[in-house]
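[1] missing the sequence, but the structure's below:
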């Protein structure tokens, strides 16, 4: 059996900022736009549990599904539990479903105190997470992974976090969801850019494989630019203090420089962490400005 450290590594902690960021951003909008001008902090914490649990569940489910297909037999990136043989496939699958269960319990509490139709949103989110690389025809193998990430770890996560606290729809939350979703996509894009050779050989037709290396590098840069534009839109809809969120470009620009500089294979691994921290910085800076305003 895998060690505790290997299980932690299998949960891919470098991706967890992508789960924290949408909750921060959505809570910032809720604090600015809420009925009493205040966020409902216990609901924000429940939303954070949902988001983190779903992220971990996706990571374990991806490890399991890619592992049993043999996609991870030759790895350039970090170790995978099933592909490396460190843990049995069944154990990794159970870990994924345990994480899905944690997300479900927290989501049920949010739905019970807000609106029951949120259960349908949660169910669709879980199905999208599983069928990313699971099932007979995983859509992640068809180049649609970025769509899922943008929708569920961007729009749904941010807008949903705001809604459960204010129980109102917010255009600022939608704009924030676009910014967060763009950077979450950028993480996946650079991950798939790194894996183009092995994914192509395994028949995994990610968007990066379909676009090719040059256009994938351009896509990464375009997503960082889109996130910057989203900061400006959020500021226009709320307070111009939100423009401090453009500070994320210190890290985002570094990632663009490395990607456009032609880094390949292991040279792209640091960009995953840099982009994740850039997304977290986007959320923290924008949310901080909205809370103070």
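    Yep, that arrived. Remember, it's a predicted structure, so these values are computed and weren't measured experimentally.
[2] going forward, measure contacts between C-alpha atoms and count neighbours the same way
    OK.
[3] give me the number of residues near residue 240?
    Neighbours of residue 240 under the rule other C-alpha atoms under 10 Å: 16.
[4] now do it against residue 231, distance only.
    10 Å (C-alpha to C-alpha, to the nearest Å).
[5] second structure follows, compare the two:
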């Protein structure tokens, strides 16, 4: 596996390090929160939406970059040739590049707070950044204790969706909290799927990821329930009158959910074959959240 990674063209390693598809994790919570604001309050400030979107993407870039830095300190990425630190051989450069992304991203959110003369959105995003740091950063490294999925759920679910809604309306909404659950679950799903192919490296570095704790077989079974919960939950909220019926458009992403569960169940014990499952999870996340938000807009 390591030799195959080394032989890849440099451009492929760089693309794997940058992870462009993963940035839907930053985009979708902002989209859903904004769509819900439009549905409830009939407001849509394009400038605020675009500014928040850029800020969220930059902050996620910081998290991804800093995770490579922090992982390089534990040795867990020694076989990961698409790590930014391993590609450049310059940990300090990558560290400060990540900090620059964080400062730029927070500046975007701060601009919204200044325009609106309301620090609420900035405060919520700061809390989300704090969760992002304690996930992987020293001395906390809670991701190494198997808590990453929980932190991910709250950071990219309740916090960012609520902040995006508030940035448009300057009010609170219980519906946005319910919607944030539907966004948070598939976001955590991506992180959960990223563990299946690196069990040996995780164990060697002392990382007690959920897959290390459960084993790949039980992990694949939990994945099925985890993935499947998105759709009945959406239906439940529709039946309760919390979501409009059009949010059931998100069920059109079911083929990707079936593909993900089937792929992991068949290959959970084969690292090279299961390593791409997180990208299938990204498709589940992207399409379910895109169609979910579209349901609110309609």
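    Sure, I can see it. Keep in mind that this is a model prediction, so the values were computed, not measured.
[6] kindly provide the TM-score of these chains.
    Once superposed, chain against chain, the TM-score is 0.90 (TM-score structural alignment, normalised by the length of the first structure); 285 aligned residues with a C-alpha RMSD of 2.0 Å.
[7] now do the helices in the stretch 1-150 of the first structure.
    Per DSSP state H, counting those that start in this stretch, the stretch 1-150 of the first structure has helices spanning 4-10, 17-33, 41-69, 81-84, 89-113, 118-130, 145-150. These are given in chain order.
[8] now the ones you listed in JSON lines, with distance to residue 168 of the first structure and mean neighbour count?
    Putting the helices of the stretch 1-150 of the first structure into JSON lines (distance: least, C-alpha to C-alpha, whole Å; neighbours: other C-alpha atoms under 10 Å) gives the following:
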{"stretch": "helix 4-10", "distance to residue 168 of the first structure": "37", "mean neighbour count": "14"}
{"stretch": "helix 17-33", "distance to residue 168 of the first structure": "9", "mean neighbour count": "29"}
{"stretch": "helix 41-69", "distance to residue 168 of the first structure": "14", "mean neighbour count": "23"}
{"stretch": "helix 81-84", "distance to residue 168 of the first structure": "42", "mean neighbour count": "22"}
{"stretch": "helix 89-113", "distance to residue 168 of the first structure": "14", "mean neighbour count": "18"}
{"stretch": "helix 118-130", "distance to residue 168 of the first structure": "13", "mean neighbour count": "17"}
{"stretch": "helix 145-150", "distance to residue 168 of the first structure": "21", "mean neighbour count": "21"}
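[9] out of those, nearest to residue 171 of the first structure?
    Go through the helices of the stretch 1-150 of the first structure one by one with C-alpha to C-alpha and the one that ends up closest to residue 171 of the first structure is helix 17-33, at 9.6 Å.
[10] which one in the first structure is aligned with residue 92 of the second structure?
    With the correspondence set by TM-score structural alignment, residue 92 of the second structure lines up against residue 90 in the first structure.
[11] that older thread, with distance to residue 219 of the first structure added, can I get the helices of the stretch 1-150 of the first structure in TSV?
    Converted to TSV, these look like this (distance: least, C-alpha to C-alpha, whole Å):
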stretch	distance to residue 219 of the first structure
helix 4-10	27
helix 17-33	18
helix 41-69	23
helix 81-84	29
helix 89-113	30
helix 118-130	23
helix 145-150	11
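[12] residue 254 of the first structure: which of those is closest?
    For the helices of the stretch 1-150 of the first structure, distance to residue 254 of the first structure was read as C-alpha to C-alpha. The smallest value, 17.4 Å, belongs to helix 17-33.
[13] which residues in the second structure does that closest one match up with?
    Correspondence between helix 17-33 of the first structure and the second structure is established over residues 24-40, with TM-score structural alignment as the criterion.
[14] the matching stretch vs the first structure, average distance?
    By mean C-alpha distance after the TM-score superposition for the first structure, the fitted stretch 24-40 of the second structure averages 1.2 Å away from its aligned residues in the first structure.
[15] now tell me what touches that stretch from outside.
    Stretch 24-40 of the second structure is contacted by residues 43-44, 49, 52-53, 56-57, 60, 156-157, 160-166, 168-169, 176, 179-180, 183, 187, 282, 285-286, 289-290, 292-294, 296-298 when judged by C-alpha atoms under 8 Å, 6 or more residues apart in numbering.
[16] list the contacts for residue 149 of the first structure?
    Residues near residue 149 of the first structure by C-alpha under 8 Å, 6+ apart: 181, 184-185.
[17] that one corresponds to which position in the second structure?
    Under the alignment (TM-score structural alignment), residue 149 of the first structure pairs with residue 152 in the second structure.
[18] for residue 185 of the second structure, see how far away its match is.
    Residue 152 of the second structure sits 9 Å away from residue 185 of the second structure when distances are taken as C-alpha to C-alpha.
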